[in-house]
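Engineer: what's the 3D shape of this:
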Amino acid sequence: MIKGDGAQDAVDMLAEARSAQMLSEAESPGWIELVAPAKVNLVLNVGDRLDSGYHRVSTILHALNLHDTVFMRRTAAPEGSGLSVAAEVKGRGGVSVPEIASADNLAAKAVALLARAIGRAEDERVEIRIDKRIPAQAGLGGGSSDAAAALVGACRLWGVDPSSREVRDAACEVGSDVAFFLQGGCAAFAGKGDEFVRSLCASKRPVVLVKPERGVSTVRAYQAFDADPVPADGAVEAAFDEVGSADDVPLFNNLALASEGLEPELSAVRRWLEGRCGAGRALLCGSGSCTFALCESFDEAVAVSVEARKHGWWSRATSLGSLKAAVVR
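Structural biologist: All right, here's what the predicted structure looks like:
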């Protein structure tokens, strides 16, 4: 949210300075750097509720060029102390970061799960620093992407094959979207959203993201959906099975009405975006609270983003892309 008062500007500058200091420290020898992209669901088709409590899902996800940056290193620990994982997160570009314990961070959980899966118990400390530009509770998959990047980073530090079964199992245990970020680009997933089906040709189309301050509980959104489910039509099901390019996928999210019913501002954001980018070009990201819109040009995406911020909404111009969780340095 854009603030005009000097006090808020000072707070923002202090946060940027602290994050820049963390970035500088993480560029010292011994650290590796990874990219962790955001995502949108071009298609989210929620089906029946399973006995496990999850829902059957068919979805087409697409990576964005908006991304977090993850830094990792391992250092020796006192003899007999075993392996420990610590995560530190700093917000960038106006993104606020919730206060959570390091052990509850998805990236730290992912590394700990992989260590147990491969039987690694050396006396060492794995440090994770996340430079965060993807907002939380937005439906953009930031936490899941950080977890995927942490798994890839741990593989590099430990000499593990990132395509191994242990890595895939750890990804699925952390969360349903984590497996996608190991794949990247554009891909169809089924099951709980964690079973890879096929890849699609990725798009480079410009996108604008708009997120109001209030969010929606994912649990409440699914409860509202169960009370009044919205079935997918034949075109959406055909796209999931047959369409080969992201540019040809019809946008669809049958969870959106449930979320918009819980938080009316989401509906207002979608209508506002459709008024600027065209009918049928805006869609809620998962259960929200971010909505994305496809744009004809990056200049249009930037112009819409600037206007959105004047309404007090968080917004970014970016584009669809082929990124995945990966080591870059």
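Engineer: from here on, just use CA atoms for contacts and neighbour counts.
Structural biologist: Noted.
Engineer: residue nearest the centroid of the protein?
Structural biologist: residue 141 (1.8 Å; C-alpha atoms, centre = their mean).
Engineer: ok, that one to residue 108 distance?
Structural biologist: 16 Å (C-alpha to C-alpha, to the nearest Å).
Engineer: gap between the residue nearest to the centre of the chain and residue 61?
Structural biologist: Counting by C-alpha to C-alpha, the separation of residue 141 from residue 61 is 10 Å.
Engineer: likewise for residue 81?
Structural biologist: Shown here: residue 81 relative to residue 61, a distance of 41 Å by C-alpha to C-alpha.
Engineer: more neighbours, those two?
Structural biologist: Ranked by neighbour count (other C-alpha atoms under 10 Å), residue 81 and residue 61 place residue 61 first, with 25 against 13.
Engineer: and the residue nearest to that one when sequence neighbours are not counted, helix, strand or coil?
Structural biologist: Nearest non-adjacent residue to residue 61, counting by C-alpha to C-alpha, 6 or more residues apart in numbering: residue 41, 4.4 Å away. At residue 41 the chain is in strand, as set by DSSP: H, G, I helix; E, B strand; the rest coil.
Engineer: got the contact list for residue 41?
Structural biologist: Counting by C-alpha atoms under 8 Å, 6 or more residues apart in numbering, residue 41 touches 59-62, 253, 285-286.
Engineer: again, 7 Å this time
Structural biologist: Residues in contact with residue 41 (C-alpha atoms under 7 Å, 6 or more residues apart in numbering) are 59-62, 285-286.
Engineer: how far away is it from residue 180?
Structural biologist: Residue 41 sits at a distance of 11 Å from residue 180 (criterion: C-alpha to C-alpha).
Engineer: quickly list what's touching both of residue 141 and residue 61.
Structural biologist: The contact sets of residue 141 and residue 61 overlap at residue 39 (C-alpha under 7 Å, 6+ apart).
Engineer: could you list the buried residues of the host helix or strand of residue 273?
Structural biologist: Under the criterion of DSSP states H and E, residue 273 resides in helix 264-277. Going by neighbour count (16 or more other C-alpha atoms under 10 Å), the buried part of helix 264-277 is 265-267, 269-271, 273-274, 276-277.
Engineer: would you do the same for the sequence below? I want to compare the two.
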Amino acid sequence: MTENAQRNREAEVNLLAAAREAQWSAAAFMGPNTMKLVSPAKVNLLLAIGARREDGYHDADTIMHALALHDTLYLCAEDISADELAKRTAEGASREDVAVGGPADNLVMTIDLADRTGQDLAVPAADNLAFKAADRLSRAVGRDLPEAIQLRIEKHIPAQGGLGGGSSNAAAVLVGLAKAWGLAADDERVADVARSLGADVAFFLHGGCALLGGVGEVLQRRLETSRRSVVLVKPAEGVCTAEAYKRFDAAPRPVPQDVLVCDLAATRADDVVLANNLAPAAEALLPELPSIREWLAEQAGSESVLLSGSGSATFALVDTFAGASRIATAATAHGWWARPTSLSGLRAAVVPGR
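Structural biologist: I've put the predicted structure just below:
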């Protein structure tokens, strides 16, 4: 194939993909039994990393707060024949959007990832935390009959931002499959799988605002949520969480004791003093982050600005959504990804009415 022919072919494929997106609907592409799920982002109002434990994890106290910014998921689970399972498994062997799991390799999952972040996000289905959630839950409840799961993820939460997008997607899949499989909303197996996938996944089953302990996965108590406006700013690059922790271990900086005591006693999100002792280590790995923090501090005040988790998204609490929108527009002019949003009581959930 000549170079021109290759370019024409790629253009044709792109046009077909654009046309498909323009006409996409859950009923038309996934069937009438498709459920719609909401999958919110989060920020850490407090992240107090403690000592490294023998298992390699760190003790952590964190206060997470859900955001109005969210991904939208569509999920359809259906029983299929053994022959159909074999056919789909064979067809999916050479496709990155298909993964096989379940207690008897009986679950075949197709993930349609529709990126809305502008960062050309692409994750093979087998590596997607949403697939791992489905795989582990099917094993936990012993679903060994042939099953096909279709999942579409419309991504608005950028990856590698410390905003929990992948974890939230996984929590939403757990909630959706629990409903599809007739599991009780408080089935402990769902919570166990969530905790096994990570602290953020466990949080998104509750959403809102919560204080968590352990390694960040044990719910201590819920806090009264806030509705304050938020602006998120993120550079193109992400931060390697493992490297951030490695740098932290080399020179740990505890959260000031007075701040920690205040935050651990807080009952309202609005009373939490922003703190993140992992931020210096993360910022040292990506020098653009201090510039973003300093720029945001000029817009919103230094006490209202914090890196979320290990980054690379920095957020600022502001008084009005108009103010958040103004800052986001200015940040975009600097070449950064930015979004205005607000703190929210959302959790990973099935959207009613479907």
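Engineer: what does the residue nearest to residue 61 of the first structure align to in the second structure?
Structural biologist: Counting by TM-score structural alignment, residue 41 of the first structure lines up with residue 44 in the second structure.
Engineer: same deal with residue 90 of the first structure?
Structural biologist: Under the alignment by TM-score structural alignment, residue 90 of the first structure pairs with residue 114 in the second structure.
Engineer: nearest spatial neighbour of that match, skipping sequence neighbours?
Structural biologist: residue 154 (4.7 Å).
Engineer: cool, and residue 299 of the second structure?
Structural biologist: Excluding its sequence neighbours, the residue lying closest to residue 299 of the second structure (C-alpha to C-alpha, 6+ apart) is residue 327, at 7.1 Å.
Engineer: equivalent analysis for residue 229 of the second structure, please.
Structural biologist: Leaving out its chain neighbours, residue 229 of the second structure is closest to residue 342 (C-alpha to C-alpha, 6+ apart), at 4.1 Å.
Engineer: which parts of whatever helix or strand that neighbour lives in are buried?
Structural biologist: In this assignment (DSSP H and E), residue 342 of the second structure forms part of strand 337-342. Neighbour-count burial for strand 337-342 of the second structure, counted by 16+ other C-alpha under 10 Å, picks out 337-342.
Engineer: onto which residues of the first structure does that strand map?
Structural biologist: Using TM-score structural alignment, strand 337-342 of the second structure lines up with residues 314-319 of the first structure.
Engineer: what's the mean deviation for that stretch versus the second structure?
Structural biologist: Stretch 314-319 of the first structure, aligned to the second structure and superposed, deviates on average by 0.2 Å (mean C-alpha distance after the TM-score superposition for the first structure).
Engineer: who touches that stretch?
Structural biologist: Against stretch 314-319 of the first structure from outside (C-alpha under 7 Å, 6+ apart): 1, 64-66, 204-212, 301-302, 305, 308-309.
Engineer: are any of the residues you listed buried, and which?
Structural biologist: Among those, the ones that count as buried by 16+ other C-alpha under 10 Å are 1, 64-66, 205-212, 301-302, 305, 308-309.
Engineer: which of these fall within strands?
Structural biologist: Among those, the members found in strands (DSSP state E) are 64-66, 206-211.
Engineer: give the contact list for the alignment partner in the second structure of residue 70 of the first structure.
Structural biologist: Residue pairing (TM-score structural alignment): residue 70 of the first structure is matched to residue 73 of the second structure. By C-alpha under 7 Å, 6+ apart, the residues touching residue 73 of the second structure are 36-38, 152-154.
Engineer: which stretches in the stretch 101-250 of the first structure count as strands?
Structural biologist: With DSSP state E, counting those that start in this stretch as the criterion, the stretch 101-250 of the first structure has strands at 124-132, 186-190, 195-200, 206-211.
Engineer: switch those strands over to JSON lines; also include distance to residue 238 of the first structure.
Structural biologist: Formatted as JSON lines, the strands of the stretch 101-250 of the first structure follow (distance: least, C-alpha to C-alpha, whole Å):
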{"stretch": "strand 124-132", "distance to residue 238 of the first structure": "36"}
{"stretch": "strand 186-190", "distance to residue 238 of the first structure": "12"}
{"stretch": "strand 195-200", "distance to residue 238 of the first structure": "14"}
{"stretch": "strand 206-211", "distance to residue 238 of the first structure": "24"}
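Engineer: those strands: which one's closest to residue 29 of the first structure?
Structural biologist: Closest approach to residue 29 of the first structure among the strands of the stretch 101-250 of the first structure (C-alpha to C-alpha): strand 124-132, 13.5 Å.
Engineer: identify the residue of the second structure aligned to residue 293 of the first structure.
Structural biologist: When the second structure is aligned by TM-score structural alignment, residue 293 of the first structure is paired with residue 316.
Engineer: please verify my assumption that that match contacts residue 307.
Structural biologist: No. Here residue 316 of the second structure does not reach residue 307: they are 8.9 Å apart, not a contact under C-alpha atoms under 7 Å.
Engineer: who's more crowded, those two?
Structural biologist: Neighbour comparison, residue 316 of the second structure and residue 307: the larger count goes to residue 307, with 34 against 24 (by other C-alpha under 10 Å).
Engineer: and the nearest residue to residue 88 of the first structure once chain neighbours are set aside, what does it touch?
Structural biologist: With C-alpha to C-alpha, 6+ apart as the criterion, residue 88 of the first structure has its nearest non-adjacent residue at 4.9 Å, and that residue is residue 129. Residues near residue 129 of the first structure by C-alpha under 7 Å, 6+ apart: 70-72, 87-89.
Engineer: quick one on the thing from earlier: alignment lookup: the residue nearest to the centre of the first structure to the second structure.
Structural biologist: The alignment partner of residue 141 of the first structure in the second structure, by TM-score structural alignment, is residue 164.
Engineer: got it, and residue 200 of the first structure?
Structural biologist: So residue 200 of the first structure corresponds to residue 223, using TM-score structural alignment.
Engineer: quick check: that match vs residue 49 of the second structure, distance?
Structural biologist: Distance, residue 223 of the second structure to residue 49 of the second structure, by C-alpha to C-alpha: 20 Å.
Engineer: and the two? Which one has more around it.
Structural biologist: Higher neighbour count among residue 223 of the second structure and residue 49: residue 49, with 23 against 20, using other C-alpha under 10 Å.
Engineer: and for the closest residue to the more buried one other than its chain neighbours, the neighbour number?
Structural biologist: The spatially closest residue to residue 49 of the second structure, leaving aside those adjacent along the chain, is residue 60, at 4.6 Å (C-alpha to C-alpha, 6+ apart). Residue 60 of the second structure: 20 surrounding residues under other C-alpha under 10 Å.
Engineer: quick one, what contacts the aligned partner of residue 60 of the second structure in the first structure?
Structural biologist: Matched to the first structure by TM-score structural alignment, residue 60 of the second structure sits across from residue 57. By C-alpha under 7 Å, 6+ apart, the contact list for residue 57 of the first structure reads 45-47, 190-193.
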